[in-house]
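Colleague: Next come a sequence and a model predicted from it.
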Amino acid sequence: MSHPRKRRSGVLVLFLLLAALVAALAVGALGWQRYQAFADGPLGGLEAGGSITVERGDSLPRVIDRLRAAGVTGGETYEWQLLGRQLEAASRLHVGEYALEPGTTPRQLLMAMRQGDTIRYRFTLVEGWNTREMRAALARANPLVQKTAGMTAGELMEALGHPDEHPEGRFLPETYVYGRGDSDLDVLRRAYADMERALAAAWEARDPDTKLKTPYEMLVMASIVEKESAVAEERPQIAGLFERRLKIGMRLQTDPTVIYGIGEDYDGNIRRVHLTTDTPYNTYTRDGLPPTPIAMPGVGALQAVANPAPGDSLYFVAVGDGSGRHLFARTLAEHQANVRKYLQNYRQRVSGMDRAGESR
């Protein structure tokens, strides 16, 4: 028979063990709640447009230190490390720049770093730009690393791995996405490769009766069509007109090539002296195509040159109403009549703009 005092002592021990267990569970629950609140609560000290960069070789503690140095608040180091292990992110941080917008939680940030969801920037190469305009725009692109500043055209193409090529027209006009740390050479390599693919596709799909002998000649012609056509649906018609001129041995006589030959001295006005002054790009004084493209043609211009529209027009002139459209003609007499229409429309448009200015 057990002693009553021993039974009371056993009950007390059991009670104390249960109390300790309950206390431990309560502490654990509070700790878990705090951890969850940290993991899914917004970080403090964030401002719109903020970011953090993970560099090559960075550990999670190094990233946490960088967050602290940037004034970001929230969580203890051990909580960050626990969350990093839970998300399998601690050893899988991707290099790059990550957004720190107000409302960002530690879980969102570490998941972004694990998946490489970096901030992406955009740079657009515009159809019809020449190399000088392209390089000026690249120099203004932020935060693109500038590696080509001061390079000559030859040095640029050598850096891209194409030392024997002229750069004009070699880059496809598109919007290119890049991240912090990427350079202008990175963007240009992609634009060059994209143009190579687009040109190859256009050449493969070309009209078998084309006068153009090589893909490069197609690139040159497409650059002219690009500069002459402000309206996309007119490109095949303009391409067909130039194709017919080549076939009958007629000079292209296109102003954009003359302007390109003038270069940086062009002041916005093309004069008779420009049309009669011989340069390698003056298609009024020289037969056939100019020696290089005069701009970056887009896919639409390449496709138009590959499959030009049939017809019999040999001349064209702007409508003159500001629409960018053209009047096409089969004979010189028809063309001269269209030129008179252009002048009439142009004068009416300018007069209307002057009256609108006076009314203001």
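Modeller: Okay, I see it.

Colleague: drop to CA atoms for contacts and neighbour counts, all remaining ones
Modeller: Fine.

Colleague: Helix, strand, or coil at F123?
Modeller: What DSSP: H, G, I helix; E, B strand; the rest coil gives for F123 is strand.

Colleague: For it, give me its contacts.
Modeller: Residues in contact with F123 (C-alpha atoms under 8 Å, 6 or more residues apart in numbering) are L138, A141, T175, Y176, V177, Y178.

Colleague: Out of these, flag the one nearest to A29.
Modeller: Taking C-alpha to C-alpha as the measure, Y178 is the one of those closest to A29, at 44.5 Å.

Colleague: how close does that closest one sit to I259?
Modeller: 33 Å (C-alpha to C-alpha, to the nearest Å).

Colleague: Likewise for L43?
Modeller: Distance from L43 to I259, by C-alpha to C-alpha: 56 Å.

Colleague: which residues of the stretch 151-300 of the chain fall in helices?
Modeller: In the stretch 151-300 of the chain, the helices defined using DSSP state H, counting those that start in this stretch lie at 153-159, 184-204, 215-228, 235-248, 255-262, 272-276, 299-306.

Colleague: between the third one and helix 235-248, how many degrees?
Modeller: If you take axes from the mean of the first three to the mean of the last three C-alpha atoms, to 10 degrees, helix 215-228 sits at 130 degrees to helix 235-248.

Colleague: Only the buried residues of helix 215-228, if you could.
Modeller: Neighbour-count burial for helix 215-228 flags 215-228 (criterion: 16 or more other C-alpha atoms under 10 Å).

Colleague: try the longest one
Modeller: Neighbour counts over helix 184-204 (16+ other C-alpha under 10 Å) mark 184-185, 187-189, 191-192, 194-195, 198-199, 201-203 as buried.

Colleague: for the strand or helix carrying G28, packing partners?
Modeller: Under the criterion of DSSP states H and E, G28 resides in helix 4-40. Secondary-structure packing of helix 4-40 (3 or more C-alpha pairs under 8 Å, 6 or more residues apart in numbering; DSSP states H and E): helix 77-86, helix 106-115.

Colleague: put this beside the first:
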Amino acid sequence: MLRIGALLALIAAIVGAVIFAWGWYGAAEIEEETPFVVSSGSTLTSVARDLENDGIIASADAFLLRAKVLGGGDPIQAGEFLFEPGISQADILDKLQSGDVIRRFITIPEGMPSIMVYERLMAEDLLTGEIPVPVEGSVLPDTYDFERGEERAAVLARMQAAMQNYLAEAWPKRGNDIAVDNIADAVTLASIVEKETGVARERRMVAGLYSNRVKKGMLLQADPTIIYPITRGKPLGRRIRQSEIAAVNDYNTYTMTGLPKGPITNPGRESIAAVLNPADTDAVYMVADGSGGHAFATTLEEHNANVEKWYALRRERGEM
């Protein structure tokens, strides 16, 4: 009888252990993807209560007991998590401990001026805190991930660190006899290239043209440098006025030689690379060609002929 009793007790213990383990490794309560936020400073006990209140687990007490017996001892991480249907309580704890948070993304396109970078970050409701308008040219256009509740300042810092890291990598690869002798001027010239063409294949050619003008001491005559002091780089929304072309300031390259006092936007990698390794060209003039690109010329006579072709095309389109 003692042997039978001991055997039954052993069987009961095994069954109990199986049931106990099944509650840990079996599926949780949810039937659809469910987001869950862990605030900074939360404890495993408070998180277990929140899991129960949100209907993700059936019992906080059972979860805590199984976590102590079967779970790892690592602390839980703050952030926003996504739990899938059929996830086990063991996997829930593993996610919480590993910091497998939901990653969200914000994109800064090439040529977005800093005032618009500021507005985009401030408009993201899932970010927190205040930031100043970043220094023009300090942000590397790219797609960046962030977590719910993250500080805007932290996201901006990553964007600016990415620019510094890219410049540190790109500057040593610059060509010989380029038009600029420091990184800051390279970013300024690249910002003009970025705003002057949206055609990837033209970037090095446009960079070569403006590099030639810088070297020759010519007026750069880049329209975006007229617009920048007016809108801080936002679209002007109308044609440039003659009074604005004649305005004298630190940016208008129609009334000053050399580079403006700083960047007029945040240039992307390709525009920076184009300035550091521009096309080998004698071109010093360009005008739109009607296809989204430009016609380039080495003499004023050639340029005037290209301008006449552009005007004829605009008249044909009813634009003049």
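Modeller: Okay, I see it. Bear in mind that the values here come from a model prediction, so they are computed numbers and not experimental data.

Colleague: Sort out for me which of the contacts of F123 of structure 1 are in strands.
Modeller: Those of the contacts of F123 of structure 1 mapping onto strands are T175, Y176, V177, Y178, per DSSP state E.

Colleague: out of those residues, who's nearest T73 of structure 1?
Modeller: Using C-alpha to C-alpha, those come closest to T73 of structure 1 at Y178, 29.3 Å.

Colleague: which residue in structure 2 lines up with the closest one?
Modeller: Matched by TM-score structural alignment, Y178 of structure 1 corresponds to F146 in structure 2.

Colleague: Leaving out chain neighbours, which residue sits closest to the residue mapped onto F81 of structure 2 from structure 1?
Modeller: Aligned by TM-score structural alignment, F81 of structure 2 pairs with Y98 of structure 1. Nearest residue to Y98 of structure 1, sequence neighbours excluded (C-alpha to C-alpha, 6 or more residues apart in numbering): T118, at 4.9 Å.

Colleague: Surely that neighbour touches A112?
Modeller: Yes: between T118 of structure 1 and A112 there is a contact under C-alpha atoms under 8 Å: 7.2 Å.

Colleague: Just the element for the aligned residue in structure 2 for the residue nearest to Y98 of structure 1, please.
Modeller: Using TM-score structural alignment as the criterion, the counterpart of T118 of structure 1 in structure 2 is V101. V101 of structure 2 belongs to no helix or strand when elements are defined using DSSP H and E.

Colleague: So V101 of structure 2 sits against I92, correct?
Modeller: No: the pair V101 of structure 2 / I92 is not scored as a contact, 11.5 Å apart, by C-alpha under 8 Å.

Colleague: Compare neighbour counts for T118 and A112 of structure 1 and give me the winner.
Modeller: A count of neighbours by other C-alpha atoms under 10 Å puts T118 above the other of T118 of structure 1 and A112, at 21 against 18.

Colleague: Who are the contact partners of the more buried one?
Modeller: T118 of structure 1 sits in contact with G96, E97, Y98, A99, A112, G179, where contact means C-alpha under 8 Å, 6+ apart.

Colleague: who touches the fourth one in this structure?
Modeller: By that I understand A99 of structure 1. By C-alpha under 8 Å, 6+ apart, the neighbours of A99 of structure 1 are G49, G50, S51, I52, T118, I119.

Colleague: any idea how far the match of T118 of structure 1 is from A28 of structure 2?
Modeller: 19 Å.

Colleague: Also Y285 of structure 2?
Modeller: Distance from Y285 of structure 2 to A28 of structure 2, by C-alpha to C-alpha: 68 Å.

Colleague: For the stretch 251-360 of structure 1, just list every one of the strands.
Modeller: With DSSP state E, counting those that start in this stretch as the criterion, the stretch 251-360 of structure 1 has strands at 315-318, 326-329.

Colleague: which residues in structure 2 does the last one match up with?
Modeller: Yep, that's strand 326-329 of structure 1 we're talking about. Using TM-score structural alignment, strand 326-329 of structure 1 lines up with residues 294-297 of structure 2.

Colleague: mean shift between that stretch and structure 1?
Modeller: With mean C-alpha distance after the TM-score superposition for structure 1, stretch 294-297 of structure 2 departs from structure 1 by a mean of 1.2 Å once superposed.

Colleague: can you tell me which helix or strand L82 of structure 2 belongs to?
Modeller: According to DSSP H and E, L82 of structure 2 maps onto strand 79-83.

Colleague: Can you give the distance of that strand from its chain's centre?
Modeller: Remark: strand 79-83 of structure 2 is offset 22 Å from the chain centroid, using C-alpha atoms, centre = their mean, to the nearest Å.

Colleague: Next: stretch 296-311 of structure 2.
Modeller: That offset, for stretch 296-311 of structure 2, works out to 38 Å (C-alpha atoms, centre = their mean).

Colleague: Please point out which parts of it sit buried.
Modeller: Within stretch 296-311 of structure 2, the residues scored as buried using 16+ other C-alpha under 10 Å are F296, A297, H303, N306, V307, K309, W310, Y311.

Colleague: Out of the residues you listed, give me the two with the largest separation.
Modeller: A297 and Y311 (16.2 Å).

Colleague: which residues touch Y342 of structure 1?
Modeller: V317, A318, V319, G320, D321.

Colleague: and with 7 Å instead?
Modeller: Contacts for Y342 of structure 1 were tallied using C-alpha atoms under 7 Å, 6 or more residues apart in numbering; they are A318, V319, G320.

Colleague: Make sure T175 of structure 1 is actually in contact with L125.
Modeller: Yes: distance between T175 of structure 1 and L125: 6.2 Å, which falls inside the contact criterion (C-alpha atoms under 7 Å).

Colleague: The two: who's more crowded?
Modeller: A direct count of neighbours by other C-alpha under 10 Å for T175 of structure 1 and L125 places L125 higher, at 23 against 14.
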